[in-house]
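Enquirer: The sequence and its predicted three-dimensional model are supplied below.
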Amino acid sequence: MDVQVQGDMLVIQPDRRVVGSQVASLLTTALALPDRFVRTLFHQQRVLLGAVPATPVDLVGKSKLRLKGGVVEPYGVDGWQASPIAEVLHADDHLFVVNKPPAILVHPGGPEDADTLAHRVAHWLHAQGLERKVRHVHRLDEGTSGCILYAAHAYAARALDHALANKRVERTYLALVHGRLPQGRGRIELPIGRDRHVAGRHRVTQNGLPAATEYQVLREHAQRGHTFSLVACRLQTGRTHQIRVHLSHLGCPIVGDTLYGGRRMLGWRQETSGIALHAAQLSLSHPYTGERVAVRADLPVSWRSVLPWFARAMAETAGAERGDGGWPSIPRATAREIES
């Protein structure tokens, strides 16, 4: 099934797999659109079969299906002209992945937040000649860097939300932590809830929501009587501050993460460098083509002072598509940077 953007419209060319199905079924299954959203499209007569408004029970034939609107929209943020342009790692007509710098917000919480990733994405969209609403599919904490997935229009936003909710978006992080984890590889399965005693903080609690994080220790380093570990983490759930809470609970807080017991050291300035947590890789099956999309973000310069500690681990994994046990390798450019 071919899905294309044409102006302010999504155009679907059915294939043999969907010919004969009802239009509503195609929208909810093949395009992964929510039932309520689909009902709204029909009510507003935004679904066309050929050139005629369709009904939910019309049968799909060889004619193109068109969804009106939902593509060309205002950015949703003001003042983006003063922000730098976002670094986009992958883009097509339906989705794109942005490399978030450390120590900036994903979106503004008020007028005082004048330079967020949303501002930078709006600037990038403008530079591409696109007027699209800035739609992040998931978020990263202010101090965290790396891959964030964005939807390029309202239809892709619903499909990607569906993929995320069904654990079809795989996210792998690199964390530099204090101490040594109890084993080289494991799964942390502990519920997380708000800390009633510290505003903005979360903690492991029996009354919290289920949370699961897989991890693998890539390398350990001893420095002046202290041990530091480079850890790859993979989210199985998406709770607030999940990796930070889980690692801290095991006695291994992330470097620079003072909220959860990490220390400001090694030249790590939290206010400019964020915390030592980086969304290194994001992968998913494209919602329309089914092709695998895998994107990597190189570590930010704030990691440069500690990367030589783990040069061997970087060199061992550089160039490998997948690491041991299905874990992704550390980005190649990072390994080259250490060697130079």
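Expert: Done, it's in. Numbering: from 1, shown residues only.
Enquirer: rest of the way, CA atoms for contacts and neighbours
Expert: Noted.
Enquirer: Look at H123 and give its secondary structure.
Expert: helix (DSSP: H, G, I helix; E, B strand; the rest coil).
Enquirer: what about G193, neighbour count?
Expert: Per other C-alpha atoms under 10 Å, the neighbour tally for G193 reads 21.
Enquirer: The spatially closest residue to L282 that is not a sequence neighbour: which element?
Expert: By the measure of C-alpha to C-alpha, 6 or more residues apart in numbering, the closest residue to L282 outside its immediate chain neighbours is R171, 4.7 Å from it. Taking DSSP states H and E as the definition, one finds R171 inside strand 169-178.
Enquirer: From F42, how far off is the closest residue to D35 other than its chain neighbours?
Expert: Counting by C-alpha to C-alpha, 6+ apart, D35 lies nearest to T28, which is 6.4 Å off, once chain neighbours are set aside. From T28 across to F42, the span is 13 Å (C-alpha to C-alpha, to the nearest Å).
Enquirer: put this beside the first:
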Amino acid sequence: MALSAWLRQELSAAAHPLLWQPDLDHGFLHRLDVPSSGLILCGATFSGMLTLRWQLDTYQLERQYVVVCHNLVPAELKEVVAYIGPGSLYSRKSFAGEGGKPASSQLVALSHASGVCGSYGVLAIRIRTGRRHQIRAHLLFKDHATATDAKYAAKTALVRGL
């Protein structure tokens, strides 16, 4: 069941009409990509959604993530600053490099592991801008694709497994 359908099942239309508004994304302001887990931000009322939107737009909310990525991450890699844009007009993938919108991701290497399956890093990442697939695109840009990411990791990395 879709999360928006579950919310509509749990909360009444009379008290929460926003959840029935597809043009307003059923109140959803922020979500992680499907293969991820974590925060989903949704306003159940119009005033709640607008308050949350204001907090997001004025950087009142801080978004932090823990990510497992391929390859050992050098300690000096503290920030990735690169423009994020779509690969093409119809692409659902984002790429870091020239064009697109400015984006910044702050990184802290928490741990590393190496073995027969390869080398991995565990990163704490804080983003401010929140572009589509920003973390995935920034890590790929620095040759540290997110682990088990079929959309962004090289096929050879996926074959290695975790």
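Expert: Noted; the coordinates are in hand. Values in this document were obtained by computation on a predicted structure and should not be read as measured data.
Enquirer: Could you tell me how far R264 of structure 1 is located from A232 of structure 1?
Expert: In terms of C-alpha to C-alpha, R264 of structure 1 sits 21 Å off from A232 of structure 1.
Enquirer: which one of those two has more residues nearby?
Expert: Between R264 of structure 1 and A232, counting by other C-alpha under 10 Å, A232 is the more crowded of the two (25 against 15).
Enquirer: Packing partners of the biggest strand by length in structure 1?
Expert: Counting residues, the longest strand found in structure 1 (DSSP state E) is strand 212-223. If contacts are counted by 3 or more C-alpha pairs under 8 Å, 6 or more residues apart in numbering; DSSP states H and E, strand 212-223 of structure 1 sits against strand 185-189, strand 226-235, helix 242-249.
Enquirer: one more time with 10 Å
Expert: Applying 3 or more C-alpha pairs under 10 Å, 6 or more residues apart in numbering; DSSP states H and E, we find strand 212-223 of structure 1 packed against strand 169-178, strand 185-189, strand 226-235, helix 242-249, helix 311-317.
Enquirer: Redo these as TSV? Include distance to K100 of structure 1.
Expert: TSV is the format used below for those (distance: least, C-alpha to C-alpha, whole Å):
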stretch	distance to K100 of structure 1
strand 169-178	13
strand 185-189	26
strand 226-235	18
helix 242-249	17
helix 311-317	22
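Enquirer: quick one: which of those is nearest Q281 of structure 1?
Expert: Nearest to Q281 of structure 1 among these is strand 169-178 (5.2 Å), distances taken as C-alpha to C-alpha.
Enquirer: What span of structure 2 is the closest one aligned with?
Expert: Mapping strand 169-178 of structure 1 onto structure 2 (TM-score structural alignment) gives residues 61-70.
Enquirer: List the contacts of the residue nearest to L282 of structure 1.
Expert: R171 of structure 1 sits next to 147-148, 233-236, 279-284, 294-295 when contact means C-alpha atoms under 10 Å, 6 or more residues apart in numbering.
Enquirer: ok, these in structure 2: which stay?
Expert: Cross-checking the contacts of R171 of structure 1 against structure 2 gives C147, C233, R234, L235, Q236 as conserved contacts, using both residues aligned by TM-score structural alignment, their matches' C-alpha atoms under 10 Å.
Enquirer: Give the equivalent position in structure 1 for I135 of structure 2.
Expert: Under the alignment (TM-score structural alignment), I135 of structure 2 maps onto I243.
Enquirer: Count the residues that sit near the residue nearest to its match when sequence neighbours are not counted.
Expert: Computed as C-alpha to C-alpha, 6+ apart, the closest residue to I243 of structure 1 that is not its neighbour in sequence is T213, at 6.9 Å. By other C-alpha under 10 Å, 19 other residues sit near T213 of structure 1.
Enquirer: what lines up against T213 of structure 1 once you look at structure 2?
Expert: In structure 2, T213 of structure 1 lands on S105 (TM-score structural alignment).
Enquirer: is it true that A159 of structure 1 touches T28?
Expert: Yes. Here A159 of structure 1 reaches T28: they are 9.4 Å apart, a contact under C-alpha atoms under 10 Å.
Enquirer: In three-state terms, label the residue nearest to D35 of structure 1 for me.
Expert: Once three-state DSSP is applied, T28 of structure 1 turns out helix.
Enquirer: now do the one 10 residues further on
Expert: Put simply, V38 of structure 1 is helix when judged by three-state DSSP.
Enquirer: Would you mind measuring from it to N166 of structure 1?
Expert: 19 Å.
Enquirer: H202 of structure 1 maps to what in structure 2?
Expert: Looks like H202 of structure 1 aligns to S94 there (TM-score structural alignment).
Enquirer: Excluding residues flanking it in the chain, which one is nearest that match?
Expert: Here the residue nearest S94 of structure 2, using C-alpha to C-alpha, 6+ apart, is P86, at 4.4 Å.
Enquirer: repeat for R92 of structure 2
Expert: Per C-alpha to C-alpha, 6+ apart, closest to R92 of structure 2 is P86, 7.0 Å.
Enquirer: do the same with C69 of structure 2
Expert: T146 (4.1 Å).
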